[in-house]
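Undergrad: Fold the following.
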Amino acid sequence: MKEKREIVYLKADRNSVCHDPKIKIQDVMSVQCADSAICAGIKNKTLYTFKKNDDQKKEGKKKKRMEVFSMLNVIERIQTDYPDVEIVSIGEQDFVVQLLDAPMAPKWLETLKVVVMVVVIFLGAAFTIMAFNNDVSVGEVFNRFYQQVMGKEKPKVSEIEIFYCLGLAVGILVFFNHIGKKKITSDPTPIQVEMRKYEQDVDMAFIENAGRKGHEHDVS
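TA: Sure, this is the predicted structure:
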């Protein structure tokens, strides 16, 4: 009777971020096997080791280094140590591993960048809203509406402008699903959705470019 082979299940995410140059399999994917010894051995197996970047340290920059791996390469590495196991991949077939070095810039500089970004976004959004109001002549619409309803000339500041400003602020908060650090609902915000789409497009482009240039870690 043929001996039953242990089955190892691997699930890799498309993009994994690591902070240690020595990348183990457990750092970039989930591993499941009925045999705990085999499972532990595979998890602690080294997948790749990033080389030290001395130029980066001299410049004092925080930089991401990326490598693309094929699941076939991972399976080949595992089978060199465990030739009798059956490997089943239920995740991504090609994935990106990023090494993000510890930030070297001072904290005050990061805070300054955030403040500058907030000011630029605020002024840009305010200019966009004012330009839109002028393009569609919101002020003239308010004047006519007030005169038709109230039967008299609208004062410089009326209830319409006040409620318009309040409604605009509430609409922005509801749309972006955020009040400060708290979310109104558990749904992802529009910014989070767009960022995920952007990350997926970047990962796919990086994987395809690495494959075309022959930089992907694949089976020989």
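Undergrad: Every contact and neighbour count from this point should use C-alpha atoms.
TA: Will do.
Undergrad: any chance you could map the strands in the chain?
TA: Counting by DSSP state E, the chain has strands at residues 7-12, 15-18, 22-24, 29-33, 46-49, 64-70, 86-89, 94-100, 178-179, 182-183.
Undergrad: Count the residues that sit near residue 207.
TA: For residue 207, the count of nearby residues is 21 (other CA atoms under 10 Å).
Undergrad: now the one 3 residues further on
TA: The number of residues packed around residue 210, counting by other CA under 10 Å, is 16.
Undergrad: what does residue 78 give?
TA: 20.
Undergrad: For it, which non-adjacent residue is spatially closest?
TA: Nearest non-adjacent residue to residue 78, counting by CA to CA, 6 or more residues apart in numbering: residue 42, 6.8 Å away.
Undergrad: possible to save the strands of the chain as JSON lines with mean neighbour count?
TA: Output for the strands of the chain, formatted as JSON lines (neighbours: other CA atoms under 10 Å):
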{"stretch": "strand 7-12", "mean neighbour count": "19"}
{"stretch": "strand 15-18", "mean neighbour count": "16"}
{"stretch": "strand 22-24", "mean neighbour count": "17"}
{"stretch": "strand 29-33", "mean neighbour count": "17"}
{"stretch": "strand 46-49", "mean neighbour count": "15"}
{"stretch": "strand 64-70", "mean neighbour count": "18"}
{"stretch": "strand 86-89", "mean neighbour count": "14"}
{"stretch": "strand 94-100", "mean neighbour count": "21"}
{"stretch": "strand 178-179", "mean neighbour count": "13"}
{"stretch": "strand 182-183", "mean neighbour count": "12"}
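Undergrad: Another for comparison:
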Amino acid sequence: MAAPVYIRTKQSIYVQPLSKVRLADVARVTGSKRHMPELEQMVLHQVAEEDRNIVVIDSFMIVEQVLDKFPQMELELIGPNQCVVHVEKHKRQPSPILICAIWILLFIGAAMAIMNFHYDVSMQSVQQKLHFMLTGEEEEHPLWIQVPYSIGLGIGMILFFNHWFQKRFNEEPSPMEVEIFNYQEDLDHYVAIKENKVEKQDVDR
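TA: Down below sits the predicted model:
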């Protein structure tokens, strides 16, 4: 009895417009070496204009096409049931003016959020009372507390996001990267359900 061929589908991939999606692109294949080169180069889908920017390759589609070519082959599927193929169209380089405008907008928004938070919790009053407790004198602007606090706030944000421009302090992902990953995973899961042509055909029947 021939050893089974194991196919592990990828969660998502990115391809160029009008390209051919092969089995090796959407899954990792292992098993009998005899048919491996032919299996990996098998074309599952030809990206067309009507596909727009997303194509869903269903595991049932993979099994159907492989068995159509190799009827006696034993397949074992592991991993996700669908692979979301993102069609990457040519993107224009962002305008430096637009980047600066967005950066200024985000900077002002973040500054306003921090100032409003400090106003809500009466941060200046707390620092004045702290200065009085430590020195016994009243001071409207205790700069020896406010200046280090402001510097520490900025350093804390840099350490929290684990980035200084392109420099990463350690291999741990930042909270922003985790949120982006979770968002992309949820988006791929949604698209895999809503754009799955195989499941749509089953519903129509």
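Undergrad: right, and the strands of the first structure - which one's nearest residue 134 of the first structure?
TA: When the strands of the first structure are compared for distance to residue 134 of the first structure using CA to CA, the nearest one is strand 178-179, at 27.9 Å.
Undergrad: average gap between the closest one and the second structure?
TA: Its aligned residues in the second structure lie a mean 1.2 Å from strand 178-179 of the first structure after superposition (mean CA distance after the TM-score superposition for the first structure).
Undergrad: so that strand matches what in the second structure?
TA: Here strand 178-179 of the first structure aligns to the second structure at residues 163-164, judged by TM-score structural alignment.
Undergrad: residue contacts, residue 35 of the first structure?
TA: Neighbour list for residue 35 of the first structure: residue 6 [criterion: CA atoms under 8 Å, 6 or more residues apart in numbering].
Undergrad: Counterpart of residue 133 of the second structure over in the first structure?
TA: So, by TM-score structural alignment, residue 133 of the second structure is matched to residue 148.
Undergrad: Can you report how many residues lie near that match?
TA: By other CA under 10 Å, the burial measure for residue 148 of the first structure, its neighbour count, is 12.
Undergrad: Against residue 157 of the first structure, how distant is it?
TA: Using CA to CA, to the nearest Å, we find residue 148 of the first structure at a distance of 17 Å from residue 157 of the first structure.
Undergrad: Also residue 78 of the first structure?
TA: Using CA to CA, one obtains 73 Å as the distance from residue 78 of the first structure to residue 157 of the first structure.
Undergrad: Let me know which of the strands of the first structure is the nearest to residue 166 of the first structure.
TA: The closest of the strands of the first structure to residue 166 of the first structure is strand 178-179. By CA to CA, the value is 14.7 Å.
Undergrad: Quick test: name the residue nearest the centre of the second structure.
TA: residue 181 (3.5 Å; CA atoms, centre = their mean).
Undergrad: so what's the counterpart of that one in the first structure up against?
TA: Here residue 181 of the second structure is matched to residue 196 in the first structure, going by TM-score structural alignment. Applying CA under 8 Å, 6+ apart, we find residue 196 of the first structure in contact with no residue.
Undergrad: go on, residue 6 of the first structure?
TA: Residue 6 of the first structure touches 33-35, 84-86, counting by CA under 8 Å, 6+ apart.
Undergrad: Kindly recompute the last result at 6 Å.
TA: Going by CA atoms under 6 Å, 6 or more residues apart in numbering, residue 6 of the first structure touches residue 85.
Undergrad: Give the equivalent position in the second structure for it.
TA: Match for residue 6 of the first structure (TM-score structural alignment): residue 3.
Undergrad: Check which helices and strands the longest helix seen in the first structure is in contact with.
TA: In the first structure, ranked by residue count with DSSP state H as the criterion, the top helix is helix 107-135. For helix 107-135 of the first structure, there is no helix or strand it packs on, judged by 3 or more CA pairs under 6 Å, 6 or more residues apart in numbering; DSSP states H and E.
Undergrad: 10 Å instead?
TA: helix 138-150 (3 or more CA pairs under 10 Å, 6 or more residues apart in numbering; DSSP states H and E).
Undergrad: mean deviation of the helix it packs on from the second structure?
TA: Mean for helix 138-150 of the first structure is 0.9 Å (mean CA distance after the TM-score superposition for the first structure).
Undergrad: which other residues reach that helix?
TA: Under the criterion CA atoms under 10 Å, 6 or more residues apart in numbering, residues 130, 132-134, 151-156, 158-161 lie in contact with helix 138-150 of the first structure.
Undergrad: Could I have the buried ones of those as PyMOL selection syntax?
TA: In PyMOL syntax, the buried subset of the contacts of helix 138-150 of the first structure is picked out as below (16 or more other CA atoms under 10 Å):
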select buried, resi 154
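Undergrad: Adding distance to residue 25 of the first structure, write the contacts of helix 138-150 of the first structure out as a markdown table.
TA: Output for these, formatted as a markdown table (distance: CA to CA, whole Å):
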| residue | distance to residue 25 of the first structure |
| --- | --- |
| 130 | 53 |
| 132 | 52 |
| 133 | 55 |
| 134 | 57 |
| 151 | 75 |
| 152 | 75 |
| 153 | 73 |
| 154 | 70 |
| 155 | 69 |
| 156 | 67 |
| 158 | 65 |
| 159 | 63 |
| 160 | 61 |
| 161 | 59 |
